[in-house]
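Enquirer: any chance you could fold what I've pasted below:
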Amino acid sequence: MIEPSENTGAKQTLQCTLNGSPVEMDVQLSKRLLHILRDDLGLTGTKRSCEIGRCGACMVLVDGKPVNSCLTMAYQCEGKSITTIEGISGDGIDPIQQAFLAEGGYQCGYCTPGMVISVIALLHENASPSEDEISEALSGNLCRCTGYGGIIRAVKSAIATRKME
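Expert: Coordinates of the predicted model:
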């Protein structure tokens, strides 16, 4: 495991899996995952917003768990599996994304990647969550446009679709 050095400007090699592919890159260990994804790797689906872990726009999965990439340092990613919104659907559209489209679970779309990531994590842990459990799982994601009605409908629709498959 890489440990942060006293000289936080020092670069070291970071090895992890990103969206299913191995990645090895020299980074400052004190650099935030959000900036590595967006600035260094061009994965702009992960949104930059509050940068203090309150809005969820930068949510990614690290070893299957939702985390705010704005609070995650490079050294914390060593050996981990990271999944961004770009990595969830492969060649097509994920059924959760489709449900957000069908149910009006977005307006401006800025929060949508973080919301989708949180829903994926929820449904991985609990295939049939209650509305309270859905709300709790999304409590770290803020939306300023929709009022959450469309988002909750989208999650329920995705759950129903999964049950029919």
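
Enquirer: from here on, just use CA atoms for contacts and neighbour counts.
Expert: Will do.

Enquirer: does Thr161 sit in a helix, a strand or a coil?
Expert: Of the three states, Thr161 takes helix under DSSP: H, G, I helix; E, B strand; the rest coil.

Enquirer: what's near enough to touch it?
Expert: Pro95 (C-alpha atoms under 8 Å, 6 or more residues apart in numbering).

Enquirer: what about the helices in the chain?
Expert: Using DSSP state H, the helices of the chain run over residues 33-35, 95-102, 112-125, 131-137, 149-164.

Enquirer: any buried residues in the third one, and which?
Expert: Within helix 112-125, the residues that count as buried by 16 or more other C-alpha atoms under 10 Å are 112-123.

Enquirer: for the last one, same thing?
Expert: Neighbour-count burial for helix 149-164, with 16+ other C-alpha under 10 Å as criterion, is recorded at 150-159.

Enquirer: please name the nearest non-neighbouring residue to the residue most central in space within the chain.
Expert: Centroid check for the chain by C-alpha atoms, centre = their mean gives Val60 as the closest residue, at 2.3 Å. Once flanking residues are discounted, Val60 sits nearest to Thr84: 5.1 Å by C-alpha to C-alpha, 6 or more residues apart in numbering.

Enquirer: strands of this structure, start to end?
Expert: 11-18, 21-28, 59-62, 65-68, 81-83 (DSSP state E).

Enquirer: alongside the first, I'd like the structure of this one:
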Amino acid sequence: MQITINVNGEDYTREIEPRHLLVRFLRDDLGLTGTHWGCDTSNCGACTVLLDGKPVKSCTVLAAMAAGHEVRTVESLEVDGNLDPVQQGFIEKHGLQCGFCTPGMLMTARALLNENPNPTEAEIREAISGQLCRCTGYLNIVRAIQWAAEHSTAKTVGS
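Expert: Next up is the predicted model:
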């Protein structure tokens, strides 16, 4: 089947099988390898992208289901050499270690801040509760998102 998906502001049309997953479309068909595939069970959240501004695990979405919609990947966060505040927050507050979960965490954080620019610690923890990080205790990830909230200026990627 032929589909067209808007990814990071650009339309892509491809022939795919109906069972083709969005994560595979992004990584294999478009070469956007920032979206990680971690667990094969939709538990880890490393593959999280924004679909029409909402975080989804791209390993649970068929590419055909995203046809006609807007998808934002971690590659969309940096614009013209400027890091998104969530990216900068992860640097400033040491919110990553191995980095495998980071793309999903960043996209989840961006979706949260787009919806709620001043979240509480509890709201941040709730938002990232579907993301698994095996290296950290989440404390620095929470601090990184708090930093991003304090330093954001109407940044609304994927909203």
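
Enquirer: I'd like the helices of the first structure as a markdown table, with distance to Gly56 of the first structure appended.
Expert: Output for the helices of the first structure, formatted as a markdown table (distance: least, C-alpha to C-alpha, whole Å):
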| stretch | distance to Gly56 of the first structure |
| --- | --- |
| helix 33-35 | 12 |
| helix 95-102 | 17 |
| helix 112-125 | 6 |
| helix 131-137 | 11 |
| helix 149-164 | 14 |
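
Enquirer: out of those, which is closest to Gly79 of the first structure?
Expert: Distance to Gly79 of the first structure, taken as C-alpha to C-alpha, is lowest for helix 33-35 among these, at 13.6 Å.

Enquirer: that closest one aligns to what range in the second structure?
Expert: Using TM-score structural alignment, helix 33-35 of the first structure corresponds to residues 22-24 of the second structure.

Enquirer: average distance between the matching stretch and the first structure?
Expert: Stretch 22-24 of the second structure, aligned to the first structure and superposed, deviates on average by 0.7 Å (mean C-alpha distance after the TM-score superposition for the first structure).

Enquirer: show residues contacting that stretch.
Expert: By C-alpha under 8 Å, 6+ apart, stretch 22-24 of the second structure touches 35-37, 47, 58-64, 66.

Enquirer: do you know how far the counterpart of Ile128 of the second structure in the first structure is from Cys108 of the first structure?
Expert: Matched by TM-score structural alignment, Ile128 of the second structure corresponds to Leu138 in the first structure. With the distance defined as C-alpha to C-alpha, to the nearest Å, Leu138 of the first structure ends up 18 Å from Cys108 of the first structure.

Enquirer: who has more neighbours, these two?
Expert: Leu138 (21 against 11; other C-alpha atoms under 10 Å).

Enquirer: ok, the residue mapped onto Thr13 of the first structure from the second structure - contacts?
Expert: With TM-score structural alignment as the criterion, Thr13 of the first structure lines up with Gln2 in the second structure. Gln2 of the second structure makes contact with 13-16, according to C-alpha under 8 Å, 6+ apart.

Enquirer: for these, which single residue is the most surrounded?
Expert: Counting neighbours by other C-alpha under 10 Å, Ile16 comes out on top of the contacts of Gln2 of the second structure with 15 neighbours.

Enquirer: chain neighbours aside, what residue packs nearest to that one?
Expert: Closest residue to Ile16 of the second structure apart from its sequence neighbours, by C-alpha to C-alpha, 6+ apart: Met1 at 5.4 Å.

Enquirer: need the buried residues of helix 112-125 of the first structure in a markdown table with distance to Asp40 of the first structure, can you?
Expert: Listed next are those as a markdown table, based on distance: C-alpha to C-alpha, whole Å:
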| residue | distance to Asp40 of the first structure |
| --- | --- |
| Thr112 | 22 |
| Pro113 | 19 |
| Gly114 | 20 |
| Met115 | 23 |
| Val116 | 23 |
| Ile117 | 21 |
| Ser118 | 24 |
| Val119 | 27 |
| Ile120 | 25 |
| Ala121 | 25 |
| Leu122 | 29 |
| Leu123 | 30 |
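
Enquirer: now, among those, which is nearest to Arg54 of the first structure?
Expert: Among the buried residues of helix 112-125 of the first structure, and counting by C-alpha to C-alpha, the member closest to Arg54 of the first structure is Gly114, at 11.7 Å.

Enquirer: thanks a lot, see you next time.
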